[in-house]
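**Student:** here are the coordinates; sequence isn't available:
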């Protein structure tokens, strides 16, 4: 997970939160979050990268549409990242209380 860009991490979180999303569903979700258009030239190469890293699997719905699912490794990476983030966020919240 440490070698992913922030955008790739956001892709991973988005895919984990949706049920076998296709590329355009992922794109729409991220556009809502970022409040900006996500271009295909940014989306699909980054999806391919997290697939190549074994964090996501790509399946085929039809000849034109792929869907994406998180792998067991992807789940483990998300959990590890969440635990790491919680260490700092919990500390921050405790300090501000």
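**Tutor:** Sure thing, it's come through. Small disclaimer: the values here were computed from a predicted structure and weren't measured.

**Student:** all contacts plus neighbour counts: C-alpha atoms, from now on.
**Tutor:** Fine.

**Student:** Strands of the protein, residue ranges please.
**Tutor:** Along the chain, the stretches classed as strands by DSSP state E are 56-60, 66-70.

**Student:** Out of those strands, flag the one nearest residue 34.
**Tutor:** strand 66-70 (20.3 Å; Cα to Cα).

**Student:** In the closest one, which residues are buried?
**Tutor:** Buried residues in strand 66-70, counted by 16 or more other Cα atoms under 10 Å: 66-70.

**Student:** dropping in the other structure now:
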């Protein structure tokens, strides 16, 4: 996932935490985390990039709403990232 921006990695984390969230759900979650508004011009092109890289699947919930879900490749990329992070960061209590 080294080839992704931090924002794109955050999108993957949010998508992985829901079952087929809509773009609006992803946007709402990120706005809470970033404490700022995420505009559509930033959100949807980055989601499309993840779809084009086969990390995220995009489907239709209804005529106006799409859902997003991690692909197998996306899940594997997330696992590898978590393993890499754990090599460098861990909480010790």
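**Tutor:** Good, I have the coordinates. As the structure is a computational prediction, the values presented were derived from the model and not from experiment.

**Student:** Any idea what the TM-score is?
**Tutor:** Put the two chains on top of each other and the TM-score (TM-score structural alignment, normalised by the length of the second structure) is 0.95; 93 aligned residues with a Cα RMSD of 1.2 Å.

**Student:** Could you export the strands of the first structure as a markdown table, including distance to residue 49 of the first structure?
**Tutor:** Shown next, in a markdown table, are these (distance: least, Cα to Cα, whole Å):
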| stretch | distance to residue 49 of the first structure |
| --- | --- |
| strand 56-60 | 9 |
| strand 66-70 | 13 |
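
**Student:** of all those strands, which lies closest to residue 32 of the first structure?
**Tutor:** Nearest of these (Cα to Cα): strand 66-70, 19.0 Å.

**Student:** who touches stretch 47-67 of the second structure?
**Tutor:** The contact list for stretch 47-67 of the second structure (Cα atoms under 8 Å, 6 or more residues apart in numbering) reads 8, 11-12, 20-23, 68-75, 77.

**Student:** Can you show me the helices along the second structure?
**Tutor:** 6-16, 23-34, 40-52, 72-88 (DSSP state H).

**Student:** highest average neighbour count across these?
**Tutor:** helix 6-16 (a mean of 18; mean count of other Cα atoms under 10 Å).

**Student:** Specify the angle between that helix and helix 23-34 in degrees.
**Tutor:** Calculated by axes from the mean of the first three to the mean of the last three Cα atoms, to 10 degrees, helix 6-16 of the second structure forms an angle of 120 degrees with helix 23-34.

**Student:** Show me what helix 6-16 of the second structure is packed against.
**Tutor:** Counting by 3 or more Cα pairs under 8 Å, 6 or more residues apart in numbering; DSSP states H and E, the packing neighbours recorded for helix 6-16 of the second structure are helix 23-34, helix 40-52, strand 66-70, helix 72-88.
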